[in-house]
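S.K.: Below: sequence and its predicted model.
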Amino acid sequence: MAYRCNDQWDKVTWRSHLAGARSAVPAQQRIAEARALAGVAASLPLPETVCCYVPFGTEPGSVALVDMLRNTGARVLLPVIPPRPDALDWAEYTGTAALVPGRLRGVLEPSGPRLGVSAVRSAGLVLLPALAVDHLGVRLGRGAGYYDRTLAHVAPDTALVAIVRDDELVERLPAEPHDIRMTGALTPSRGLVRLPV
């Protein structure tokens, strides 16, 4: 489903439409897209440290993508959700055997030592989930604000790349002054799209 620019939609409306569209995607298509995303990520020039995430529910991506990043020799940090909405903590990913259920149902987190919020500053690349991202780099998340608070801690030259399905790279989303813009979008078919377009 392609989304056209709709200036009448607020973030709540966008989230509702995008979540509904994601839930309608057949499982086989999600698996194929996850495979494609892992392949695309394998071709990225990777810095020494990468922040990523383990997807849950219908989020694009896969543990295979996270494993691929680690297998390149990059240090991979995954988020640890704090007790209340705040900036994310981080822990190093050492493999699937070290993933444990997190605070939110369905979310897996590394069981290793917590590195603190500031660990994100060591990353040259942050791959993050999004419901959509627009051509100007505006990212729409789920609305809890974890990543909004976290992105305030990244180094100025860090690449911020939202992982989305092909039709979730849209023309324009509602933006707020505090929104930190993405420098790219990673999609199954188009690969890495540099933003702004």
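M.R.: Nice, thanks for sending it over. Since the model is a prediction, treat every value here as computed from it, not as a measurement.
S.K.: use CA for all of it now, contacts and neighbours both
M.R.: Noted.
S.K.: Without its sequence neighbours, what residue ends up closest to Leu99?
M.R.: Spatially, and ignoring its direct neighbours in sequence, Leu99 is nearest to Pro110 (4.6 Å; Cα to Cα, 6 or more residues apart in numbering).
S.K.: burial of that neighbour, as a residue count?
M.R.: Neighbour count of Pro110, defined by other Cα atoms under 10 Å: 24.
S.K.: Second structure follows, compare the two:
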Amino acid sequence: MDKAELRRRIVAARAGLPDPRGSATAIRETLLDQPWVQMAGLVACYWSSGTEPATHGLILALWKHGTTIILPVLRSDDDLDWAVYDGPDSLAPGRRGLMEPVDTRRGVDAIRTAGLVIVPALAVDAATGVRLGRGGGSYDRALARVGPNVPTVALLHEGEIVDGVPAEPHDRPVSMAALPSGIVTF
């Protein structure tokens, strides 16, 4: 199966979830219990939308704990710039309607300083950790800038770790996936 077909299948399956954002609490609590999450002073994350596992509660909990959160700002070339999240009122609609922080842009390389990187995905390959995104390559470019010892975590619904995500040379794997049932390491 090619990437486009796999994307269509997962998007359709997510549309059929009774409460696609309902798994957020379990994912949030699982992540917040991890020492490597608690110790990350700077976390790169994303503000979820649509049927993605919700990140809003996770971001707020980390921020209240004193963690610095950087969120992506989609550039015109579809690369990701980064800016600091400073509470719920620090966001505004950006390109493609995505909520983005209004703080000073830190540049595409700001992700290099993160102690934890949390990314969206439609699926992750069970054997390799290669993630299937929406197809723009934004997160593959961002993940290419992350150091090898930094945890990279894709947030998924149950059933989205699959066999055989098609991979291309530019695709970057994640080291883990967080699901409502727990964390899977690749």
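M.R.: Structure received. The structure displayed is predicted, hence computed values, not measured ones.
S.K.: Please state their TM-score.
M.R.: The TM-score (TM-score structural alignment, normalised by the length of structure 2) is 0.93; 182 aligned residues with a Cα RMSD of 1.2 Å.
S.K.: got the contact list for Pro120 of structure 2?
M.R.: Counting by Cα atoms under 8 Å, 6 or more residues apart in numbering, Pro120 of structure 2 touches Tyr46, Ser48, Glu52, Gly133, Ala154, Leu155, Leu156.
S.K.: Please repeat the previous calculation with a cut-off of 10 Å.
M.R.: 45-49, 52-55, 131-134, 139, 153-156, 177 (Cα atoms under 10 Å, 6 or more residues apart in numbering).
S.K.: With Asp81 of structure 2 instead?
M.R.: So Asp81 of structure 2 contacts 70-75, 105-111, 138, 142 (Cα under 10 Å, 6+ apart).
S.K.: Which residue in structure 1 aligns with it?
M.R.: Alignment note: Asp81 of structure 2 maps to Asp89 in structure 1; criterion TM-score structural alignment.
S.K.: What's the separation between its match and Ala162 of structure 1?
M.R.: 19 Å (Cα to Cα, to the nearest Å).
S.K.: now the residue sitting nearest the centre point of structure 2, nearest residue through space, not along the chain?
M.R.: Residue closest to the average C-alpha location in structure 2 (Cα atoms, centre = their mean): Val119, at 1.6 Å. Nearest non-adjacent residue to Val119 of structure 2, counting by Cα to Cα, 6+ apart: Ala154, 4.9 Å away.
S.K.: can you count the residues close to the one you found?
M.R.: Ala154 of structure 2: 27 surrounding residues under other Cα under 10 Å.
S.K.: Ok, Ser181 of structure 2 next?
M.R.: So Ser181 of structure 2, with other Cα under 10 Å, has 12 neighbours.
S.K.: just Gly16 of structure 2 next, same as before
M.R.: Number of residues near Gly16 of structure 2 (other Cα under 10 Å) recorded here: 11.
S.K.: Counterpart of Ser23 of structure 1 over in structure 2?
M.R.: So Ser23 of structure 1 corresponds to Ala15, using TM-score structural alignment.
S.K.: Next one: the match of Asp81 of structure 2 from Pro110 of structure 1, what distance?
M.R.: In terms of Cα to Cα, Asp89 of structure 1 sits 11 Å off from Pro110 of structure 1.
S.K.: can you check Pro85 of structure 1 too?
M.R.: Distance, Pro85 of structure 1 to Pro110 of structure 1, by Cα to Cα: 19 Å.
S.K.: picking up where we left off before, how about the residue nearest to the centre of structure 2, what's its match in structure 1?
M.R.: Aligned partner of Val119 of structure 2 by TM-score structural alignment: Leu128.
S.K.: Next, the contact list for its match, please.
M.R.: With Cα under 10 Å, 6+ apart as the criterion, the residues that contact Leu128 of structure 1 are 51-55, 60-61, 79, 139, 141, 147, 160-164, 182, 185-186.
S.K.: The residue nearest to the centre of structure 2 - that's part of a strand, no?
M.R.: Yes - the assignment for Val119 of structure 2 (DSSP: H, G, I helix; E, B strand; the rest coil) places it in a strand.
S.K.: Helix, strand, or coil at the closest residue in space to Trp9 of structure 1 that isn't next to it in sequence?
M.R.: Closest residue to Trp9 of structure 1 apart from its sequence neighbours, by Cα to Cα, 6+ apart: Pro174 at 7.8 Å. Counting by three-state DSSP, the backbone at Pro174 of structure 1 sits in coil.
S.K.: Now do the same for Pro174 of structure 1: its match in structure 2.
M.R.: In structure 2, Pro174 of structure 1 lines up with Pro166, judged by TM-score structural alignment.
S.K.: I figured that match was touching Gly133, is that so?
M.R.: No - judged on Cα atoms under 10 Å, Pro166 of structure 2 makes no contact with Gly133 at a distance of 11.3 Å.
S.K.: Which of these two has more residues huddled nearby?
M.R.: Gly133 (19 against 15).
S.K.: aligned partner of that one in structure 1?
M.R.: Under TM-score structural alignment, Gly133 of structure 2 pairs with Gly141 in structure 1.
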